[in-house]
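*Asks:* sequence first, predicted coordinates after that:
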Amino acid sequence: MSRILIVEDEPRIVSFLVKGLQANGFTTTHAPDATQAANLALSSDFDLMILDLGLPDKDGMVLLGELRGQGFGQPIIVLTARDDIHDKVHGFEAGADDYVTKPFRFEELLARIKARLRTAHLMGNSNDNILTIGPIMLDRLTRQVQVSGKPVDLSAREFTLTETFMRHAGQVLSREQLLDLVWGYDYDPGSNIVDVYVGYLRKKLRSDCIETVRGMGYRMLSLR
């Protein structure tokens, strides 16, 4: 049974989320502000966090960055009334795994939660925090990537895509699989967003790190 931490100060929304999630088999814990959320997130074993940005004691975007900086590696879904594209981009850059705007349909939020939990499960054991493929090293706790000992600046989405490839090194992953694992509910199968981000990684990591398998998808190679 997955445990979800709800960080939200609006009682009506909290009640709605708790009832809906518990009815779908989840265990929930509620934090009404950033201080309690940080204490709970870093001291308890949660599988996912739902995070409002308009918290009474600290902006949720700040809390998001602080939690990622302190090693909270579980999926975080931002749930907020801020629908500006710049806020959404900022959220992903700060470490959000998904971004849902209010008002929202519970069915959509539930689908996103299941997608994020499925991705986390496929990524493997949460204690396996250091991944290494040839000269590329990824640290899940610090969310840092190095190539030949030199740090590489990756966005949150680029980091997740890199981790996905490293978890499945040598395996061909189709565009549809990558959309599901990395972007979840956000993009349709016809999107070229995967190709765009693979291009980013080839530039930032190594040009030969990801092989295109014609008609099938992409594969991370074992590098030297």
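*Replies:* Great, that's in hand.

*Asks:* CA atoms for contacts and neighbours, from now on please.
*Replies:* Will do.

*Asks:* flag every buried residue along the strand or helix carrying Gly199.
*Replies:* For Gly199, the host element (DSSP states H and E) is helix 193-204. Going by neighbour count (16 or more other C-alpha atoms under 10 Å), the buried part of helix 193-204 is Ile193, Val194, Val198, Leu201.

*Asks:* export those to CSV and tack on distance to Gly20?
*Replies:* Shown next, in CSV, are those (distance: C-alpha to C-alpha, whole Å):
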residue, distance to Gly20
Ile193, 32
Val194, 33
Val198, 37
Leu201, 38
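
*Asks:* tell me which of those residues is nearest to Leu138?
*Replies:* Leu201 (13.2 Å; C-alpha to C-alpha).

*Asks:* just give the nearest non-adjacent residue to that closest one, would you?
*Replies:* Nearest residue to Leu201, sequence neighbours excluded (C-alpha to C-alpha, 6 or more residues apart in numbering): Glu158, at 7.0 Å.

*Asks:* quick one: Ile4 and Leu48 touch, right?
*Replies:* Yes. Applying C-alpha atoms under 8 Å as the test, Ile4 and Leu48 come out as touching, 5.0 Å apart.

*Asks:* okay, now the one to match up with it:
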Amino acid sequence: MQSILIVEDDKRVADLLKAGLEENGYQVTAAYDGIMALRLFRANSFQLVVSDIVLPQMNGFELCREIRKIHAGVPILMLTALGTTNDKLDGFDAGADDYMVKPFDFRELTARIRALLKRQRETNPAPRESLVFADLQIDLNRKEVRRGDIPLHLSPKEYKLLVYLVENAGRVIARTEIAEKVWETHFDTGTNFIDVYINYLRKKVDRDFDVKLIHTRPGMGFILTDKP
């Protein structure tokens, strides 16, 4: 039985989530503040975490960062009333894998949980040690990025996006593909997450270099190439 940690300070909501997920066959533990959640996570083995952001003791962003220090791969889904673009960006930068805004459809929540757990179970290919494109170098073990001799300091989502671009260098990648493969979810067409993160990367990867690597193909998407 797969074990899920629910972090929600509203006990009524936590109890509803717990009951609904248990009906779907999951083993569920509830925590009502960030410190309690972190203690439970350290003491137990959870396959997935569902966390609010506004929490007593330690907020959801801080909790996500602390969990990532302990277990880099456990899926984290943020379930919160905070729904602005900046809130979502902060959540993904903290290390969240998915983000849902309250009020939510419980069927959609369980579908997203199943998708996250399925990806977690899938066998990964033999680990690579590095990726190289032009003068861009990515150390996959240390998660360090350099362009030439200059280290680039990226957020977790910037790093994941850059890795995907390098893995698909020379190919135009649509925004919908990036949303699905990098964020592993589907975004509303009205959001501008992809463009925001592409701009973040351009500032770090291209701005101080003569040869630009990240290019936009209007109406199609983005491509990593060292050719204009």
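*Replies:* Thanks, I have it. Fair warning: this is a prediction, and the values are worked out from it, not measured in the lab.

*Asks:* longest single helix anywhere in the second structure?
*Replies:* helix 106-121 (DSSP state H).

*Asks:* show me which parts of the next helix or strand after that one are buried, residue by residue.
*Replies:* Downstream of helix 106-121 of the second structure, the first helix or strand assigned by DSSP H and E is strand 130-133. Neighbour-count burial for strand 130-133 of the second structure, counted by 16+ other C-alpha under 10 Å, picks out Phe133.

*Asks:* can you get me a residue count around Arg12 of the first structure?
*Replies:* 9 (other C-alpha atoms under 10 Å).

*Asks:* tell me where the first structure has strands.
*Replies:* 3-7, 27-31, 48-51, 76-80, 98-101, 130-133, 136-139, 144-147, 150-152, 210-213, 217-220 (DSSP state E).

*Asks:* mind putting those into a markdown table with distance to Leu21 of the first structure?
*Replies:* Shown next, in a markdown table, are those (distance: least, C-alpha to C-alpha, whole Å):
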| stretch | distance to Leu21 of the first structure |
| --- | --- |
| strand 3-7 | 9 |
| strand 27-31 | 7 |
| strand 48-51 | 11 |
| strand 76-80 | 14 |
| strand 98-101 | 16 |
| strand 130-133 | 32 |
| strand 136-139 | 31 |
| strand 144-147 | 32 |
| strand 150-152 | 38 |
| strand 210-213 | 38 |
| strand 217-220 | 35 |
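
*Asks:* quick one: which of those strands is nearest Ala169 of the first structure?
*Replies:* Using C-alpha to C-alpha as the measure, strand 217-220 is the one of these that comes nearest Ala169 of the first structure, at 5.0 Å.

*Asks:* measure how far the closest one is from the centre of its chain, please.
*Replies:* Its chain's average C-alpha position is 20 Å from that of strand 217-220 of the first structure, according to C-alpha atoms, centre = their mean, to the nearest Å.

*Asks:* give me the mean distance between that strand and the second structure.
*Replies:* Its aligned residues in the second structure lie a mean 8.8 Å from strand 217-220 of the first structure after superposition (mean C-alpha distance after the TM-score superposition for the first structure).

*Asks:* now do the same contact list for the most centrally placed residue in the second structure.
*Replies:* The residue lying closest to the centre of the second structure (C-alpha atoms, centre = their mean) is Asp97, at 3.2 Å. Residues in contact with Asp97 of the second structure (C-alpha atoms under 8 Å, 6 or more residues apart in numbering) are Pro75, Ile76, Leu77, Trp183, Glu184.

*Asks:* now render those residues as CSV, adding neighbour count and distance to Leu136 of the second structure.
*Replies:* Formatted as CSV, these follow (neighbours: other C-alpha atoms under 10 Å; distance: C-alpha to C-alpha, whole Å):
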residue, neighbour count, distance to Leu136 of the second structure
Pro75, 22, 29
Ile76, 25, 30
Leu77, 25, 31
Trp183, 20, 23
Glu184, 16, 25
